[in-house]
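*Asks:* Let me see the structure of the following:
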Amino acid sequence: MKLYIKYMVSLRCKLMVKLELEKLGLHYTSIELGKIEIEENIDKALKQKLKSNLAISGLELLDDKKSILIDKIKNVIIEMIHYSEEIPNVNYSDYIAEKLNYDYTYLSNLFSEVEGITIQNFIIKHKVEKAKEFILYDELNLTEIAYRLHYSSVAHLSNQFKKVTGHTPSYFKKIGEKRKSNLENL
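*Replies:* Alright, predicted model coming up:
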């Protein structure tokens, strides 16, 4: 039986789900971001118990098909940007449509209707978050970050970064360095 879980976006979330399944005596065959597969078919009472237990951890067991599809879209994007070694060098709309086996226009309209933002804006926000991570950990310079996240130029990255955060990447880096030095001086 497949179950879909909202807000399951990290390895820690996977561990929380695993613990809850074990507490309820449920056996899983796979646990992925946003989706688990369990061996048993569960009744309404057990499903409600799992739903309640997951809610305590900030996770939500999804029931309705639109919510499940929205969550799948988010998980494809999050996995693509945050967990892939390299972001696919294809049109994001084609990538998402192919991964989910749906028409992109349908996915885009549904996402915008439910989430209040476009898929493109969701992708931009996550690319900026990944850029912030690279900047804070001082792993790559801006040219390398722009290349890694498939921006056409450093200027394009900087523009989107400033629109989302209100700061330039270099100012963001200064803030991060200042915080580090303040913590070290405590």
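*Asks:* use CA for all of it now, contacts and neighbours both
*Replies:* Will do.
*Asks:* Distance check, the most centrally placed residue in the chain against Glu113.
*Replies:* Most central in the chain under Cα atoms, centre = their mean is Ile78, positioned 3.1 Å from the mean C-alpha point. Counting by Cα to Cα, to the nearest Å, the gap from Ile78 to Glu113 is 20 Å.
*Asks:* What of Thr143?
*Replies:* For Thr143, the distance to Glu113 - Cα to Cα - is 35 Å.
*Asks:* Can you work out which other helices and strands pack against the longest helix along the chain?
*Replies:* Longest helix of the chain, by residue count under DSSP state H: helix 119-136. Contact here means 3 or more Cα pairs under 8 Å, 6 or more residues apart in numbering; DSSP states H and E; on that basis helix 119-136 packs against helix 104-115, helix 142-148, helix 154-165, helix 169-184.
*Asks:* what angle separates that helix from helix 169-184?
*Replies:* On the basis of axes from the mean of the first three to the mean of the last three Cα atoms, to 10 degrees, helix 119-136 is oriented at 50 degrees to helix 169-184.
*Asks:* one more to put side by side:
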Amino acid sequence: MSNINVDDQGRVEGYGAFFGNVDSHGDVIDRGAFQKTLTDWHRRGRLPPMLLQHANGPLLDDAFPIGNWEHMEEDDRGLKVRGRLAIGNRRADDVAALLRMNPPAFNGASIGYVSRRFTLMPKGGEIRRRLHEIDLKELSLVSEPSNDLARVRYAKSKRSGDSADNFSHALAQLAASIPA
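*Replies:* A predicted model of the protein is given here:
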């Protein structure tokens, strides 16, 4: 399943995390787990950084953001996000190019966080922890997300002009204009 969209202007939207499914670490995020951290971030007047691969590279440049998250909220499915890649920035341009491939060569989203409240589950089961409260530190675009549901669904090509492409763009604009 795919859940991050990207357009030619670098706008990104979708889900950074989902509630109720088991990720590759055995964690399950509960509804409401992001409420406190989102309130705290909004109080600071900003949102967590948009990073590439959780800034896990050997160079200082690897820790620089590749864009900004402009909106984050919990809905019934998970952590819904909207932001913008810094088009013109080398790394953001590389990410956009990888997203535009068919199929995308790069297609995941992943949260960097500290677990504030959680329940350890019995050993031997599929679920290791239930996460009740998360302190969100960053949200990265990644090649292999821990939560397999957080993947790219659509990256709009720079080549526009066909009617399906124009219809998709108009539909995306219409959807973005509807209040949540």
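*Asks:* What does the superposition give as a TM-score?
*Replies:* Once superposed, the chains reach a TM-score of 0.23 (TM-score structural alignment, normalised by the length of structure 2), with 67 aligned residues with a Cα RMSD of 5.1 Å.
*Asks:* Quickly note the distance from the residue nearest to the centre of structure 1 to Phe161 of structure 1.
*Replies:* According to Cα to Cα, Ile78 of structure 1 and Phe161 of structure 1 sit 18 Å apart.
*Asks:* just Ile96 of structure 1 next, same as before
*Replies:* Noted for Ile96 of structure 1: a distance of 23 Å to Phe161 of structure 1, by Cα to Cα.
*Asks:* Kindly report the same for Phe172 of structure 1.
*Replies:* Distance from Phe172 of structure 1 to Phe161 of structure 1, by Cα to Cα: 10 Å.
*Asks:* and what of Lys99 of structure 1?
*Replies:* Per Cα to Cα, Lys99 of structure 1 is found 27 Å from Phe161 of structure 1.
*Asks:* for Pro169 of structure 1, same thing?
*Replies:* Per Cα to Cα, Pro169 of structure 1 is found 7 Å from Phe161 of structure 1.
*Asks:* what do you get for Lys74 of structure 1?
*Replies:* As for Lys74 of structure 1, its distance to Phe161 of structure 1 is 20 Å (criterion: Cα to Cα).
*Asks:* before we move on, back to that, isn't the residue nearest to the centre of structure 1 up against Ile124?
*Replies:* No - between Ile78 of structure 1 and Ile124 there is no contact under Cα atoms under 8 Å: 11.2 Å.
*Asks:* related to what we said a few turns ago, including mean neighbour count and distance to Ile36 of structure 1, could the helices and strands packed on helix 119-136 of structure 1 go into a markdown table?
*Replies:* A markdown table is the format used below for these (neighbours: other Cα atoms under 10 Å; distance: least, Cα to Cα, whole Å):
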| stretch | mean neighbour count | distance to Ile36 of structure 1 |
| --- | --- | --- |
| helix 104-115 | 15 | 22 |
| helix 142-148 | 17 | 30 |
| helix 154-165 | 17 | 33 |
| helix 169-184 | 13 | 37 |
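*Asks:* Could I get those in a markdown table, plus columns for distance to Lys14 of structure 1?
*Replies:* Output for those, formatted as a markdown table (distance: least, Cα to Cα, whole Å):
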| stretch | distance to Lys14 of structure 1 |
| --- | --- |
| helix 104-115 | 24 |
| helix 142-148 | 27 |
| helix 154-165 | 29 |
| helix 169-184 | 29 |
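*Asks:* Looking at these, spot the one closest to Leu21 of structure 1.
*Replies:* helix 104-115 (29.0 Å; Cα to Cα).
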